[in-house]
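Peer 1: model the following, please.
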Amino acid sequence: MIQVPFFSVRDLVVDYGGVRAIDGVHLEINKGEIRGLIGPNGAGKSTFIDAVTGRRIPTAGQVQLGGEDITQLAVVARRMRGVSRSFQRTSIFHDMNVLEQVFLASHQAQAKDPERDAVAILEELDLLQYADWRAGDLGYGQQRRLDLALALVGSPSVLLLDEPMAGLTVTESRDLAQHLKRLARERNVTVLLVEHDMEVVFGISDRVTVLELGKPLAEGTPDEIRANPKVREAYLGSAA
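Peer 2: Next comes the predicted model:
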């Protein structure tokens, strides 16, 4: 019996007018896997995430979750099926307290017990002590963790993260990366991580896919990608 990948993208194409931003990308991710997605600026990483999550309907290709074709589903419908994402910029509400907004997000995601779900997420991300704080009063690293909490409510099966370490210090990046790795393992969440911090990507990813000009350049374990001469030339540089 052939095993179907839990989350797959097949021959994805995205056009912006006459410009082909994504050109035939094929990606298969197993349940519980952390997959890094890297590439130079303009490689099409954010466009790829938008197409996978329903913010942009692809020109061609297919997105499957657990064998179901979800290519034409809207963002909300995909979220209800377990596909969640975060953005390069935090999506928190600065004037709302921490617990309230996580609870509301959990309720919107139709968690069975939104209050318990919200408290559990905050506790796992070391944010429960700030439950009554106004989100805007948190430090930036804590705001990034809160953003991750909002993406994790409702127990999604797939989590797509678009540069979650952006703007963080080295220490904050490593801390958030370890939270992410632990939560992915404990919750058996499939993660697609777009990130410029190579130490984070290589440190927590099971496999890494490299894009260049909208096309797949290479795929492999972190060690294989580090050693790949095409990747080093196109992106990583001699310091990789």
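
Peer 1: from here on, just use CA atoms for contacts and neighbour counts.
Peer 2: Noted.

Peer 1: whichever strand or helix holds E100 packs against which elements?
Peer 2: Taking DSSP states H and E as the definition, one finds E100 inside helix 98-108. Here helix 98-108 touches helix 114-124, helix 140-152, going by 3 or more Cα pairs under 8 Å, 6 or more residues apart in numbering; DSSP states H and E.

Peer 1: now do it: distance to the chain's middle.
Peer 2: Computed by Cα atoms, centre = their mean, to the nearest Å, the chain-centroid distance of helix 98-108 equals 20 Å.

Peer 1: could the helices and strands packed on helix 98-108 go into CSV alongside distance to F103?
Peer 2: Shown next, in CSV, are these (distance: least, Cα to Cα, whole Å):
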stretch, distance to F103
helix 114-124, 5
helix 140-152, 9
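
Peer 1: can you list contacts of stretch 111-120?
Peer 2: The contact list for stretch 111-120, computed with Cα atoms under 8 Å, 6 or more residues apart in numbering, reads L99, V102, F103, L104, S106, H107, L128, V153, G154, S155.

Peer 1: just put those in JSON lines and tack on neighbour count.
Peer 2: Below are these laid out as JSON lines (neighbours: other Cα atoms under 10 Å):
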{"residue": "L99", "neighbour count": "24"}
{"residue": "V102", "neighbour count": "28"}
{"residue": "F103", "neighbour count": "22"}
{"residue": "L104", "neighbour count": "16"}
{"residue": "S106", "neighbour count": "26"}
{"residue": "H107", "neighbour count": "18"}
{"residue": "L128", "neighbour count": "17"}
{"residue": "V153", "neighbour count": "26"}
{"residue": "G154", "neighbour count": "24"}
{"residue": "S155", "neighbour count": "21"}
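
Peer 1: D69: which of those is nearest?
Peer 2: Of all the contacts of stretch 111-120, D69 sits closest to S155, with 20.5 Å by Cα to Cα.

Peer 1: one more sequence to fold, the one below, so I can look at both together:
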Amino acid sequence: MTSNRAKEQAGASADLRVSDLDVRFGDFKALEGIAIEVWPGEIVGVIGPNGAGKSTLVNALTGVVAPTAGTIELCGRALQRERPNARAKLGLLRTFQTAELFGSLSVNDNISLGIRRAVAERGRDAARIAIERLGVGPLVGLKADDLSGGERKLVELVRSVAGVPDLLLLDEPVAGVPVHDRQRVIELLRDHIARTGASTLLIEHDMEFISGICDWIYVMAAGEIIASGPWAAISTNEVVLEAYLGSSV
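Peer 2: Below is the predicted model:
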């Protein structure tokens, strides 16, 4: 994997730029001074122990919670005042820790909702490729309520990719997904980026998955970014190891 961060020096613009982001709940500071960049073509990971603030970060980026301070820019456009649906229309699509599908609808109908967010032909092509890559073709006629947890995660990913977003925000994309299907997720995301030039920011606890897919990684603890870099640097960083209670990440 080759990071595209050199594009900054070549005058390119980041797909996502988060600067000095704070989130408070009363007297509790959930996030402080968060600064994150995701460049075109990158897959960027955010990791950290439970309670680090990862979920709050996702909610701030998607408009579920309002930041106390700081800026969020998608392709140069400020998002912090935009509602969640407006952010989706502007090109920021997400998945959830627990896949959110319309249970009474078929898998095919759920995916079709994603296609509507894109130019029709591009959306259909993206959906077709994602269905093939993830092997979910046999599921398309089933109701979403009849799927396993792992199958729901894969279908939600297909729906998001079908929207052809500028930035795909994935919240634990392989949680509950069988190990043998995780390589398919990696291949889909890399293919999607290669075809569209989009980027991905993902939150994940599976370090084998993170190490195998991410160009750049941010590490959070107690609401702050404590380290960033490629996996080779992160996995040997003493500050990171201490944040994980001395265990190998």
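
Peer 1: mind checking the TM-score on these two?
Peer 2: Put the two chains on top of each other and the TM-score (TM-score structural alignment, normalised by the length of structure 1) is 0.90; 239 aligned residues with a Cα RMSD of 2.1 Å.

Peer 1: just to revisit the earlier point, among the helices and strands packed on helix 98-108 of structure 1, which is the most enclosed?
Peer 2: Mean neighbour count (mean count of other Cα atoms under 10 Å) peaks for helix 140-152 among those, with a mean of 23.

Peer 1: for that helix, packing partners?
Peer 2: strand 83-86, helix 98-108, helix 114-124.

Peer 1: these: which one's closest to R56 of structure 1?
Peer 2: Using Cα to Cα, the nearest of these to R56 of structure 1 is strand 83-86, at 13.8 Å.

Peer 1: ok, which stretches of structure 1 are strands?
Peer 2: Remark: strands assigned in structure 1 by DSSP state E are 7-16, 19-29, 34-38, 60-65, 68-69, 83-86, 158-162, 190-194, 207-212, 215-220.

Peer 1: where in structure 2 does the third one fall?
Peer 2: Think strand 34-38 of structure 1. Following TM-score structural alignment, the aligned partner range for strand 34-38 of structure 1 in structure 2 is 43-47.

Peer 1: how big is the offset of the matching stretch relative to structure 1?
Peer 2: Here stretch 43-47 of structure 2, set against structure 1 after superposition, deviates by a mean of 0.4 Å using mean Cα distance after the TM-score superposition for structure 1.

Peer 1: for that stretch, the distance to its chain's centre please.
Peer 2: 8 Å.

Peer 1: what do you get for stretch 200-218 of structure 2?
Peer 2: The answer for stretch 200-218 of structure 2 is 10 Å, by Cα atoms, centre = their mean.

Peer 1: matching residues in structure 1 for that stretch?
Peer 2: Against structure 1, stretch 200-218 of structure 2 falls on residues 191-209 (TM-score structural alignment).

Peer 1: same check, this time on stretch 13-30 of structure 2
Peer 2: Counting by TM-score structural alignment, stretch 13-30 of structure 2 corresponds to residues 4-21.

Peer 1: now do that stretch: distance from first to last residue.
Peer 2: Stretch 4-21 of structure 1 has an end-to-end distance of 27 Å (Cα to Cα, to the nearest Å).

Peer 1: how about residues contacting that stretch?
Peer 2: 22-31, 43-44, 47-48, 51-52, 57-67, 158, 213-214.

Peer 1: OK, contacts around D145 of structure 2?
Peer 2: For D145 of structure 2, the residues meeting the contact criterion (Cα under 8 Å, 6+ apart) are F102, G103, S104.

Peer 1: residues touching the closest residue in space to D206 of structure 1 that isn't next to it in sequence, list them.
Peer 2: The spatially closest residue to D206 of structure 1, leaving aside those adjacent along the chain, is I34, at 5.4 Å (Cα to Cα, 6 or more residues apart in numbering). With contacts defined as Cα under 8 Å, 6+ apart, I34 of structure 1 is in contact with K181, A184, T190, V191, L192, L193, I204, S205, D206, R207.

Peer 1: now, which of those sits nearest G139 of structure 1?
Peer 2: K181 (21.5 Å).

Peer 1: that closest one maps to what in structure 2?
Peer 2: Match for K181 of structure 1 (TM-score structural alignment): R190.

Peer 1: give me the neighbour count for that match.
Peer 2: R190 of structure 2 is flanked by 20 other residues according to other Cα atoms under 10 Å.
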